[in-house]
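just coords:
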C-alpha cells in the first residue's frame, strides 16, 4: 500500500535534492513530520507529499497519524547532533535516557560542514576536530572565525590519536607525510570538510607539498572505516584517520597527532536547559565508563570547557 511507504532522511535528501542537514532542519521546525524506528528517523510518503504541496502553495489533504509516531507537535524539542564518532551515539543514548523532553537526531556530517550548518541554524550540537596548522591548535581558530557574533560554549568530548592507516607490516614503509608523494604509493582520502582531510591538507600546506604529487588524493571516502577498508583490501596503500578504525578493520596504524574532539553549542536562552544536561552527562561516571570500554579514547579532558563566549 502506498500509505505504508516511508523514507529515511538520506532518501528524502535525494528525492528533494537537498542536503541531509536541510532535511533535519525541516524536521526540527515541524515542517516535515518524522518518527524513530530504532536509531533511524523515517518520514512517511504521505507526509512528504503534503510538504511538497505546501511548498508549491497548493491545498493539502490531512491524514490521520498512528499514535506511536513522534511528531513535532508532541512538544519535544529536536536537537540535531552532527558528527560521525561512536561517542556521539553514546551521548545521544544518554540524553534520551535522562529526559523525555528532547528528541536527538544524529546527522553524520564532517567537522567543517557541521560548523557551517550551525552558523546557518541547521544544527544544535556540533562535533569538530579541525587542526589549525599555523598555531597547532584544534577547533577554536575555526569556531572563532565561523561563529563570530554568536555566544557559544566549546566542551571536550574525547581526545584520540590520528595518523596513517597502512597495510599489515607497512610494506611500503610509509612513515612521513612526504612519503605520500613517492612513486608506487597510492592513498585514499577523506571528503572535503572532514577533520582528517583538513589535517592532511594543513600538513601539505606547511610542507609545501602539492596535492597533485599524491596518487589517489582525489579518491574520497566518507568515513574512517571506508578509508581503512580500502587500505585493508589493497585498493590503497595509505589513508588518514583515527586509531579506532584501524583496530576494527585490521590494518596497522601510525600515529602522528593527538587530536581534540570537541562539542560546540550555541548559548541561546532556548538551548540552555539541554546544554546543562549535556554538561552533566559529560561529567558523569556512567558516561565516561562507557567510553572507557572503547579502545582509542583519551578522557583526560572530557567535560572540560575549552572556550566560552558570551
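Thanks, I have it. Please read all numbers here as calculations on a predicted model, not as lab measurements.

Going by C-alpha atoms from here, please, whenever you check contacts or count neighbours.
Will do.

which residues in the stretch 51-200 of the chain form helices?
Assigned by DSSP state H, counting those that start in this stretch, the helices in the stretch 51-200 of the chain fall at 86-98, 111-119, 140-146, 195-207.

Make a markdown table from these and add mean neighbour count to it.
Converted to a markdown table, these look like this (neighbours: other Cα atoms under 10 Å):
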| stretch | mean neighbour count |
| --- | --- |
| helix 86-98 | 16 |
| helix 111-119 | 22 |
| helix 140-146 | 15 |
| helix 195-207 | 18 |
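
secondary structure class for residue 277?
Classification of residue 277 using DSSP: H, G, I helix; E, B strand; the rest coil returns helix.

Find the nearest non-adjacent residue to it, please.
Leaving out its chain neighbours, the residue that sits closest to residue 277 by Cα to Cα, 6 or more residues apart in numbering is residue 95, at 7.5 Å.

dropping in the other structure now:
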C-alpha cells in the first residue's frame, strides 16, 4: 500500500497562476474560489499551493454534483434526457437537430470524456453515455469488458451511432512533417492533449505505450483541452503544432490532417431509455437522408452501421 510520504513525492503542486492555467480560468477566479472555501489548497511560506491529485478529485466531485442537479431539473420536462461522455462535432449537430425536431425531447449533454460518462451512467447520474473506448485485446470499441469497468452492475445496451476518422491535426500543409507518434518527442514539436479519461487521450497513451515512448518526453503532453474543436483552435492559433482530433475539425478550420485510425462512436444506455421517444427520434434523425446530407461536407464519417444494437 502506498503511504502518504510516497504520495507526496509523486504529487504535483501548482501555484495560483499554474492552477488558473490548468483550469483555463483567470487567476482572480482562483482567489474567489478560495475565498468561498470551495477549493482545496494549502499555504506554504505565505503562498497558496494546490495538489494536482486533490484538484482532480475536486473537479470530478463538482462534475458529478452538477450532473445530478441537471438531471433533477431535466425531469421537470417530460422526454428530456441527460447525457455525458465523449465529444464530437457531428454529435453536437445531432443533439441540436433533435432539440428542434422532438417536442419536449431536449438532450442535455456534458463533455466529460468517455470514461467519466460511463461512470456517471453506472452511478445513475445520467441517462445516456457517449463512448469510443478501444479494447486493446480485441481491437473493437466499447466491448462489455471495457465499458463494464465503469458501469458496475448496471445493465445496459450499446447502440452504434457512426464511425469517424481520427488522427493528427497540424498546421496547414503540415510544415513540420508530423506523421507518427514518434514525431511527438521531437524538440521542435509542441503537443496539445485531451483531458484525462477521454477516449482520445486513452488512444494516444495506448499508441505511445505500443511505440515504447515515455509521455514525459513530449512537450505539452500535460496541457489538455476538453473538445476536438479546442485541439484544432490551439493548433490554428500556433499554441501547439499537433493534437489528436477528428478529421472534421481539420477540414472546418483549414488545417492538415494525418489519419491514425477509424473509431466506433456509440451510445450506451439502459433498455427503457433506448425505447423512449427521445432516443428513437434521435436515431431516426441520424439515419435520415436529410441529416446525413447536411453533415456530408464534414467528411470522415460513416453511417453504414448506424442504429445497430451491439450488445
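Cool, got the structure. Computed from a predicted structure; not experimentally measured.

Can you give me the TM-score here?
The TM-score (TM-score structural alignment, normalised by the length of the first structure) is 0.72; 254 aligned residues with a Cα RMSD of 2.7 Å.

if we can go back for a sec, distance to residue 50 of the first structure for the helices of the stretch 51-200 of the first structure - can I get that in a markdown table?
Output for these, formatted as a markdown table (distance: least, Cα to Cα, whole Å):
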| stretch | distance to residue 50 of the first structure |
| --- | --- |
| helix 86-98 | 29 |
| helix 111-119 | 26 |
| helix 140-146 | 35 |
| helix 195-207 | 38 |
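
out of these, nearest to residue 247 of the first structure?
Proximity to residue 247 of the first structure (Cα to Cα) singles out helix 86-98 among the helices of the stretch 51-200 of the first structure, at 14.2 Å.

Average offset of that closest one relative to the second structure?
Mean deviation of helix 86-98 of the first structure relative to the second structure after superposition (mean Cα distance after the TM-score superposition for the first structure): 3.5 Å.

Tell me which residue of the first structure lines up with residue 131 of the second structure.
Superposed on the first structure with TM-score structural alignment, residue 131 of the second structure falls opposite residue 128.

what's near enough to touch that match?
Residue 128 of the first structure is in contact with 83, 110-112, 114-115, 139, 195, 261-264, counting by Cα atoms under 8 Å, 6 or more residues apart in numbering.

try 7 Å
Counting by Cα atoms under 7 Å, 6 or more residues apart in numbering, residue 128 of the first structure touches 111, 139, 261-263.

export those residues to a markdown table and tack on distance to residue 275 of the first structure?
Formatted as a markdown table, these follow (distance: Cα to Cα, whole Å):
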| residue | distance to residue 275 of the first structure |
| --- | --- |
| 111 | 20 |
| 139 | 19 |
| 261 | 17 |
| 262 | 14 |
| 263 | 11 |
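
Nearest to residue 153 of the first structure among these?
Of all these, residue 153 of the first structure sits closest to residue 263, with 8.2 Å by Cα to Cα.

how close does the aligned partner of residue 122 of the second structure in the first structure get to residue 145 of the first structure?
Counting by TM-score structural alignment, residue 122 of the second structure lines up with residue 119 in the first structure. Residue 119 of the first structure is 11 Å from residue 145 of the first structure, where distance means Cα to Cα, to the nearest Å.

Kindly report the same for residue 112 of the first structure.
Counting by Cα to Cα, the gap from residue 112 of the first structure to residue 145 of the first structure is 12 Å.

next one: residue 298 of the first structure
Taking Cα to Cα, one finds residue 298 of the first structure at 27 Å from residue 145 of the first structure.

for residue 29 of the first structure, same thing?
Noted for residue 29 of the first structure: a distance of 27 Å to residue 145 of the first structure, by Cα to Cα.

Kindly report the same for residue 282 of the first structure.
Look at residue 282 of the first structure and residue 145 of the first structure: by Cα to Cα, they are 26 Å apart.

Which of the helices of the stretch 51-200 of the first structure sits closest to residue 226 of the first structure?
helix 195-207 (12.6 Å).

Check the mean deviation of the following helix or strand past that closest one from the second structure.
Once helix 195-207 of the first structure ends, the next helix or strand along the chain (criterion: DSSP states H and E) is strand 220-221. On superposition with the second structure, the mean distance recorded for strand 220-221 of the first structure (mean Cα distance after the TM-score superposition for the first structure) is 1.4 Å.

What range does the helix or strand just after strand 220-221 of the first structure cover in the second structure?
Along the chain past strand 220-221 of the first structure, the next helix or strand (assigned with DSSP H and E) turns out to be helix 224-232. The aligned range for helix 224-232 of the first structure in the second structure is 228-236, by TM-score structural alignment.

okay but the match of residue 122 of the second structure is in contact with residue 147, surely?
Yes. Here residue 119 of the first structure reaches residue 147: they are 6.3 Å apart, a contact under Cα atoms under 7 Å.

which residues touch residue 152 of the second structure?
For residue 152 of the second structure, counting by Cα under 7 Å, 6+ apart, the contacting residues are residue 122.

what's the answer for residue 186 of the first structure, then?
Residues in contact with residue 186 of the first structure, defined by Cα under 7 Å, 6+ apart, are 215-216, 236-238.

what do we get in the second structure for it?
Checking TM-score structural alignment: residue 186 of the first structure goes with residue 190.

What separation do you get for its match and residue 201 of the second structure?
16 Å.

cool, and residue 185 of the second structure?
When residue 185 of the second structure is compared with residue 201 of the second structure (using Cα to Cα), they lie 16 Å apart.

and if you look at residue 76 of the second structure?
Between residue 76 of the second structure and residue 201 of the second structure the computed distance is 35 Å (Cα to Cα).

So for the first structure, the centremost residue is which one?
residue 83 (1.2 Å; Cα atoms, centre = their mean).

For that one, give me its contacts.
By Cα under 7 Å, 6+ apart, the contact list for residue 83 of the first structure reads 107-111, 126-127.

How about residue 155 of the first structure?
Residue 155 of the first structure touches 262-264, 303-306, counting by Cα under 7 Å, 6+ apart.

now, which of those lie within strands?
Taking DSSP state E, the ones among the contacts of residue 155 of the first structure that sit in strands are 262-264, 305-306.

I'd like those residues as CSV, with distance to residue 12 of the first structure and neighbour count appended.
Converted to CSV, those look like this (distance: Cα to Cα, whole Å; neighbours: other Cα atoms under 10 Å):
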residue, distance to residue 12 of the first structure, neighbour count
262, 29, 26
263, 27, 25
264, 27, 26
305, 36, 15
306, 36, 15
